[in-house]
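# what would the 3D arrangement of this be:
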Amino acid sequence: MKYDEFLAAIRERGEYPDVAEAERVARVVLSAFAARLNPDEVDDLAAQLPPEAAEMLSVRRFGVEEFLRRVAAGAGATERTAEWDASAVLSTVADAVSGGELNDVLTQLPSGYAALFGRPGLAG
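Presented below is the predicted three-dimensional model:
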């Protein structure tokens, strides 16, 4: 998936007014999300994303609630809006990477994350 397609999908799913807003939200969500993964998994995930999106990943560790609080703080939004934002970005990530990579990611996360990826029935 190319970066412009990645952002267009996030913009559509999140119903953002423009690509700049979709990119801002992607940066906040991916930065916070990487903290939930081990460094090797961050590298594997980054390898399957467009380079511009891969650069948004950074490593810090915390749970799903803190993840959503950080997304909310970074986006200047409520936690409910942060959940919406995270879902728009992470469901696009799910479409951009292989099923095996998505499974590798989800096995490292609490079950609350699977729903953010648009896969609530998957364990993770």
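# please make it C-alpha for all contacts and neighbour counts, starting now.
Noted.
# distance of residue 41 from residue 123?
Residue 41 sits 17 Å away from residue 123, taking C-alpha to C-alpha, to the nearest Å as the criterion.
# ugh, wrong one, I meant residue 10
24 Å.
# look up the closest residue to residue 1, ignoring the ones flanking it.
residue 96 (5.9 Å; C-alpha to C-alpha, 6 or more residues apart in numbering).
# quick check: the gap between the one you found and residue 116.
15 Å.
# cool, and residue 65?
12 Å.
# which residue is the nearest non-sequential neighbour of the one residue sitting closest to the centre of the chain?
Nearest to the mean C-alpha position of the chain, by C-alpha atoms, centre = their mean, lies residue 90 at 3.4 Å. Leaving aside its sequence neighbours, residue 90 sits nearest to residue 117 (C-alpha to C-alpha, 6+ apart; 4.9 Å).
# now do the contacts for that neighbour.
Residues in contact with residue 117, defined by C-alpha atoms under 8 Å, 6 or more residues apart in numbering, are 87, 90-94.
# following up with a second sequence; could you model it the same way so I can compare the two?
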Amino acid sequence: MNESVEVLLDRVQERGGYKIRREAAGAVRCVLEVLGAHLVGDDRTDLARLLPHQYEPLLTEGPSASEPLTPAAFIAAVGARVDVDAGQARRAVTSVLATVAEVADDALLRRILTQLPPGHAGLFGRTDPT
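Next up is the predicted model:
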């Protein structure tokens, strides 16, 4: 099922406590760009198919990361893209990734988490896979 942009942004806006839609949209854009750089293969495209088609290029067309990011470095990378402090960046990351976790099935989410260093599951609102 492909989420609508409005539904996705509503969820991120509510989760992140954003007052205006534009802030939620900016969070989605930045987090998906960073996430897409750290995913490879079918996992990128499988996730992109579940999100509104406008977000597909953010996941699939960006350059691949040169090295994996710890959860703290992932948050810092998002913060650097939108020039916000660590608390605001963490809010963006957790609100977007928890929304992503809602639309991805458990198998896809497990595959995504295995591509990321340990500790990222918490950013998705989940526990680390065993």
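# before we move on, back to that, so residue 10 and residue 123 of structure 1 - more neighbours on which side?
residue 10 (27 against 16; other C-alpha atoms under 10 Å).
# and the more buried one, helix, strand or coil?
helix (DSSP: H, G, I helix; E, B strand; the rest coil).
# ok, now which ones touch it?
Counted by C-alpha under 8 Å, 6+ apart, residue 10 of structure 1 has contacts 22, 26, 88-89, 92.
# residue 81 of structure 1: which of the residues you listed is nearest?
Distance to residue 81 of structure 1 across the contacts of residue 10 of structure 1 (C-alpha to C-alpha) is lowest for residue 88, with 10.5 Å.
# that closest one matches what in structure 2?
Aligned by TM-score structural alignment, residue 88 of structure 1 pairs with residue 95 of structure 2.
# counting neighbours, what do you get for that match?
Residue 95 of structure 2: 26 neighbours (other C-alpha under 10 Å).
# I figured it hits residue 16, correct?
Yes - between residue 95 of structure 2 and residue 16 there is a contact under C-alpha atoms under 8 Å: 5.1 Å.
# any idea what residue 4 of structure 2 aligns with in structure 1?
Aligned partner of residue 4 of structure 2 by TM-score structural alignment: residue 2.
# and the gap between that match and residue 51 of structure 1?
Residue 2 of structure 1 is 9 Å from residue 51 of structure 1, by C-alpha to C-alpha.
# tell me how many other residues surround the residue nearest to residue 1 of structure 1.
18.
# thought it was touching residue 46?
No - with contact defined as C-alpha under 8 Å, residue 96 of structure 1 does not count as touching residue 46 (10.8 Å).
# burial of the aligned residue in structure 2 for residue 116 of structure 1, as a residue count?
Taking TM-score structural alignment, the alignment pairs residue 116 of structure 1 with residue 123 from structure 2. For residue 123 of structure 2, the count of nearby residues is 22 (other C-alpha under 10 Å).
# excluding chain neighbours, what is closest to the residue sitting furthest away from the middle of structure 1?
Distance from the centre of structure 1 peaks at residue 17, with 19.0 Å (C-alpha atoms, centre = their mean). Nearest residue to residue 17 of structure 1 in three dimensions, chain neighbours excluded: residue 11, at 7.4 Å (C-alpha to C-alpha, 6+ apart).
# from residue 28 of structure 1, how far out is residue 57 of structure 1?
9 Å.
# can you check residue 2 of structure 1 too?
As judged by C-alpha to C-alpha, residue 2 of structure 1 and residue 28 of structure 1 stand 19 Å apart.
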